[in-house]
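Q: Starting from these lines, generate the structure:
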Amino acid sequence: MSPAAVASRTPIALYALTVGAFGIGTTEFVIMGLLQQVAADLHVSIPAAGLLISGYALGVFVGAPVLTLLSARWPRKAVLVALMVIFTLGNIACALAPGYASLMAARVLTSLAHGTFFGVGAVVATSLVAPERRASAISLMFAGLTVATLLGVPAGAWLGLHLGWRATFWAVAVVGVVASLAVAAWVPASVRGGEPAPWREEVAVLARPQVLLALLMTVLGFGGVFAVFTYIQPLLVEVTGFSQAAVSPILLLFGAGMIVGNLLGGRLADRRPITALLGTLAALALASVVLALSVHAPVAMVLAIGLLGVGAFATVAPLQLRVLQEAQGGQNLASSLNIAAFNLGNAFGAWLGGVVVASAAGLPATPWVAAGVTLTGLAVAAWSVRLSQRGRTAVACAQAG
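A: Next comes the predicted model:
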């Protein structure tokens, strides 16, 4: 099918979700390129400025389940618009923050919209398309996050360098206004995105072993990515031998790989969800191994970085779809918690990678550890699939008997 034909079948509401995802992705990661400016302007150390990233991640982890439960009975469109308003106000507060504490508070406020927007947005996205295109709808929304990594974050860092870090947050706030208007204009008021359920029913879904296994495989899958990606700059410079100036162009290749992997994972999950789940996790582990074998070969290392980007985001749609499939009756909370699980994986991977870097093994060992963590996630996924197959077999036998 031609790209034009695919585009003609894509509801415009999905593009509104993509714009929102772009803004959220930009504000989450752009602080990495502003640490020196923020630290100097607010008179704090670089490590203290780095805690602004941790504070955001913590806000996502806590805010996702809380806001999802509080808004469970609201119309889905109203929830999405409200979240984008929170996001916009949070970025305005960041731009106006007079000191470090107020900037941290503003970052946490902004982060509260993150997990619930992606969680509810993923459920809404799947309701806008035919069942056989649900994973592609999820990947289209998450394309905003990948484009943010490829373009939004470098643009924000450039803007911060030339006009000051506050200008970057003003620019992201403008994106938030555009996204709010797009959601208000394009998302149908009648969109359901999962039947609202009482909070007890939403929470009860978390007692299902398959839902917990799905969340665990998300934590481990992305934990593997960030065990190495958090330290990719010193790995490229100190081990592979690239100059500091070469790091940004190489990371653009990682971002391009994320876009390819995101769309590829969605297409595969639409056709064969189980194969996509297991295959993308296996591919991500393999990409980490290739990276480990390439750390002393500059050309191979560049290619491996691109493959890591493909493998990392090829897992997103299959993992999110798995949670939605197993959480019938409480999809909104489970979907939001899976976004929190991605962020928990980020934090876990960064911590584990730090332990490795500080050990005798050092930076060259981080890709091997990343591969091990992802393979553990693959093992959890295989076990989950096996349990599902046994359950279906038992039901079939009982019916036949």
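
Q: CA atoms for contacts and neighbours, from now on please.
A: Will do.

Q: For A360, pull up the helix or strand it's in.
A: Using DSSP states H and E, A360 sits within no helix or strand.

Q: how close does it get to T366?
A: 12 Å (Cα to Cα, to the nearest Å).

Q: When these two are compared, which one has more neighbours?
A: Per other Cα atoms under 10 Å, whichever of A360 and T366 has more neighbours is T366, with 31 against 9.

Q: isn't the more buried one right up against F226?
A: No: applying Cα atoms under 8 Å as the test, T366 and F226 come out as separate, 9.5 Å apart.

Q: Could you pull out the strands in the stretch 1-150 of the chain for me?
A: Assigned by DSSP state E, counting those that start in this stretch, the stretch 1-150 of the chain shows no strands.

Q: hey, where'd the helices end up in it?
A: For the stretch 1-150 of the chain, helices defined by DSSP state H, counting those that start in this stretch occupy the ranges 3-8, 12-29, 35-42, 46-70, 76-96, 100-127, 134-147.

Q: Mean neighbour count and distance to V174 added to these, as JSON lines?
A: Formatted as JSON lines, the helices of the stretch 1-150 of the chain follow (neighbours: other Cα atoms under 10 Å; distance: least, Cα to Cα, whole Å):
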{"stretch": "helix 3-8", "mean neighbour count": "9", "distance to V174": "26"}
{"stretch": "helix 12-29", "mean neighbour count": "25", "distance to V174": "9"}
{"stretch": "helix 35-42", "mean neighbour count": "18", "distance to V174": "20"}
{"stretch": "helix 46-70", "mean neighbour count": "20", "distance to V174": "20"}
{"stretch": "helix 76-96", "mean neighbour count": "23", "distance to V174": "8"}
{"stretch": "helix 100-127", "mean neighbour count": "25", "distance to V174": "14"}
{"stretch": "helix 134-147", "mean neighbour count": "27", "distance to V174": "16"}
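
Q: Could you also give me the structure for this second sequence? I'd like to compare it with the first:
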Amino acid sequence: MDIHCIEQQTGGVRAVTAASRKYAWVVFALTFGLLLSDYMSRQVLNAVFPLLKHAWGLSDTQLGSLSGVVALMVGLLTFPFSVLADRWGRVRSLILMATLWSLATLGCAIATNYGEMLLARALVGLGEAAYGSVGIALILSIFPAHLRSTLTGAFMAGGAFGSVLGMALGGFVAVHLGWRASFGAMACFGFVLVTAYLFVVSDKRIAARFPDAPSTKRQASGMRTSLRALLAGLFSTVSVVCAYLGSGLQLFIMGAVIAWMPSFLNRYYALPADKAAAGAAVFVLLGGVGMVVCGVVTDRLCRNAPSRKWMTAIAYCLSSAVLLSIGFRLDAGAMQLVLLGAGILVVAGTSGPAGAMVANLTPAAIHASAFATLTLANNLLGLAPGPIVTGAIADRIGLLGALQIVPLVSIPAMLAFAVGRSRYARDLDRIDALRGAAATK
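A: A predicted model of the protein is given here:
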């Protein structure tokens, strides 16, 4: 009888574990879906660049600012909003953010001039500010630690996949129904996903199914971290700072290429707006696939030697710099497109290794804030200035000349990752010692 009871209890535990595992993937799928909406709303603008340029007579600098202002707002606000989300509830914060960016995208559809569009785009950035950092922190809190590079790479790849959908679908809708309809379609997609998220995911359900997750423990106990302690945890080592810097600098290239690839194909391959957007979407899709593949490869190569993740990041930087530099200097044609595709495949491969390093080098209880800091670096150093700087250079020497210069940003990114690698072992030992000391108190 006792044995039968034990077997029943064991079966119950297994059932709960299986149910929790399934629910974790449901949470991942819906959170990933909202990330798609995030980037669809952000990048649909790039698909209609040629149409806006013609309709309103905008310069390349103005077009770049409409793209870059979103990343700028994300960079400025991601940290404070992520700290608030850790305290207020991550799921509630994600729902509020998605609702705001969907409303702002609808505002883009009714803008009548450059100033109104710039304001609407800034509000899109306001809504999207902390979504990436809070979303990945939520996901990492309910999955095993050994999947961190894979999950981080896969989740961040959602930005590339969302960009693909935003540009391809946005270009198609713009040509057939007008550019305003493109923004309206992205807004509707966001509202549908927000509704689904609202009914399926909640902080209470996650806390009930994953009571051992650091984030749920922290929220349940009502812990509050002082600003001084928070900053100490976020910038406690040289290597974590290098991870922030290397990731942000490398994404400068990704941000520039995503924003300007439709215009590149339109100007140098004489493709109409919809075909240029669809062609650019293929390149961005390669970038997203590369983020996932590079994350998986990094986890497998570095399973028994985590420090190798720094070397994989350096390898991705070097490969992208060589391939893109050569590609943008070739004449228009098949060989140029092949090299550009290969370069874009690895250009954002650093996302997985950098995210894993940040997670390893910061306390689990402040992972939302840690990924907010990583997002801040990604946006202020990379995604925000990438389109703007490229547009400003393009006004002076042409878009092709600007894109030939952009891959050189990989050089300082490699230097940052190299310094991080040299300090990683001692920094990790120091963090482990501090954690051990804290546990004995």
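
Q: Once they're superposed, what TM-score comes out?
A: Scored against TM-score structural alignment, normalised by the length of the first structure, the superposed chains reach a TM-score of 0.83; 389 aligned residues with a Cα RMSD of 3.4 Å.

Q: circling back to that earlier point, A327 of the first structure is nearest to which of the helices of the stretch 1-150 of the first structure?
A: Among these, helix 100-127 comes nearest to A327 of the first structure, with 11.1 Å by Cα to Cα.

Q: Tell me which other helices or strands the closest one touches.
A: helix 12-29, helix 46-70, helix 76-96, helix 134-147, helix 331-358 (3 or more Cα pairs under 8 Å, 6 or more residues apart in numbering; DSSP states H and E).

Q: for these, which one sits closest to I305 of the first structure?
A: Counting by Cα to Cα, and looking across all of those, nearest comes helix 134-147 at 14.9 Å.

Q: Stretch 378-393 of the first structure: which residues count as buried?
A: For stretch 378-393 of the first structure, a neighbour-count test (16 or more other Cα atoms under 10 Å) marks 378-382, 384-385 as buried.

Q: mind listing the helices for the stretch 251-400 of the first structure?
A: Counting by DSSP H, counting those that start in this stretch, the helices of the stretch 251-400 of the first structure are 273-293, 298-314, 316-326, 331-358, 366-400.

Q: Figure out which of those helices is closest to F117 of the first structure.
A: Relative to F117 of the first structure, the nearest member of these by Cα to Cα is helix 331-358, separated by 7.7 Å.

Q: What's G184 of the second structure aligned with over in the first structure?
A: Superposed on the first structure with TM-score structural alignment, G184 of the second structure falls opposite W170.

Q: Equivalent analysis for G162 of the second structure, please.
A: So, by TM-score structural alignment, G162 of the second structure is matched to A148.

Q: so what's that match up against?
A: 22-23, 25-26 (Cα atoms under 8 Å, 6 or more residues apart in numbering).

Q: L145 of the first structure too?
A: 18, 21-26 are the contacts of L145 of the first structure under Cα under 8 Å, 6+ apart.

Q: how about the residues you listed in CSV, adding distance to E326 of the first structure?
A: Converted to CSV, the contacts of L145 of the first structure look like this (distance: Cα to Cα, whole Å):
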residue, distance to E326 of the first structure
T18, 25
A21, 24
F22, 27
G23, 29
I24, 27
G25, 26
T26, 30
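
Q: Tell me the one of the residues you listed nearest H43 of the first structure?
A: T26 (24.3 Å).

Q: Am I right that that closest one is in contact with G152?
A: Yes: with contact defined as Cα under 8 Å, T26 of the first structure reaches G152; the gap is 5.3 Å.

Q: G107 of the second structure versus the most centrally placed residue in the second structure, what's the distance?
A: Centroid check for the second structure by Cα atoms, centre = their mean gives M156 as the closest residue, at 4.1 Å. The spacing between M156 of the second structure and G107 of the second structure, counted by Cα to Cα, is 26 Å.

Q: these two touch, right, P154 of the first structure and V30?
A: Yes: the pair P154 of the first structure / V30 is scored as a contact, 7.5 Å apart, by Cα under 8 Å.

Q: more crowded one of these two?
A: More crowded of P154 of the first structure and V30, by other Cα under 10 Å: V30, with 24 against 20.

Q: List the residues that contact the residue nearest to the centre of the second structure.
A: 132, 291, 351 are the contacts of M156 of the second structure under Cα under 8 Å, 6+ apart.

Q: Just the closest of the residues you listed to A232 of the second structure, please.
A: For these, the nearest to A232 of the second structure is G132 (22.1 Å; Cα to Cα).

Q: mind putting the buried residues of stretch 378-393 of the first structure in JSON lines, distance to P11 of the first structure included?
A: Shown next, in JSON lines, are those (distance: Cα to Cα, whole Å):
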{"residue": "L378", "distance to P11 of the first structure": "33"}
{"residue": "A379", "distance to P11 of the first structure": "36"}
{"residue": "V380", "distance to P11 of the first structure": "35"}
{"residue": "A381", "distance to P11 of the first structure": "32"}
{"residue": "A382", "distance to P11 of the first structure": "34"}
{"residue": "S384", "distance to P11 of the first structure": "33"}
{"residue": "V385", "distance to P11 of the first structure": "32"}
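
Q: closest to G59 of the first structure out of the helices of the stretch 251-400 of the first structure?
A: helix 331-358 (9.3 Å).

Q: What distance do you get for the counterpart of L284 of the first structure in the second structure to S236 of the second structure?
A: In the second structure, the residue matched to L284 of the first structure (TM-score structural alignment) is C317. Separation of C317 of the second structure from S236 of the second structure (Cα to Cα) stands at 25 Å.

Q: Look at these two and report which has more neighbours.
A: Counted by other Cα under 10 Å, C317 of the second structure and S236 do not tie: C317 has more neighbours, with 31 against 17.

Q: give the contact list for the residue nearest to that one when sequence neighbours are not counted.
A: By the measure of Cα to Cα, 6 or more residues apart in numbering, the closest residue to C317 of the second structure outside its immediate chain neighbours is S410, 5.5 Å from it. With contacts defined as Cα under 8 Å, 6+ apart, S410 of the second structure is in contact with 249-250, 253, 317-318, 320-321.

Q: 10 Å - rerun?
A: Going by Cα atoms under 10 Å, 6 or more residues apart in numbering, S410 of the second structure touches 246-247, 249-253, 314, 316-322, 347, 416.
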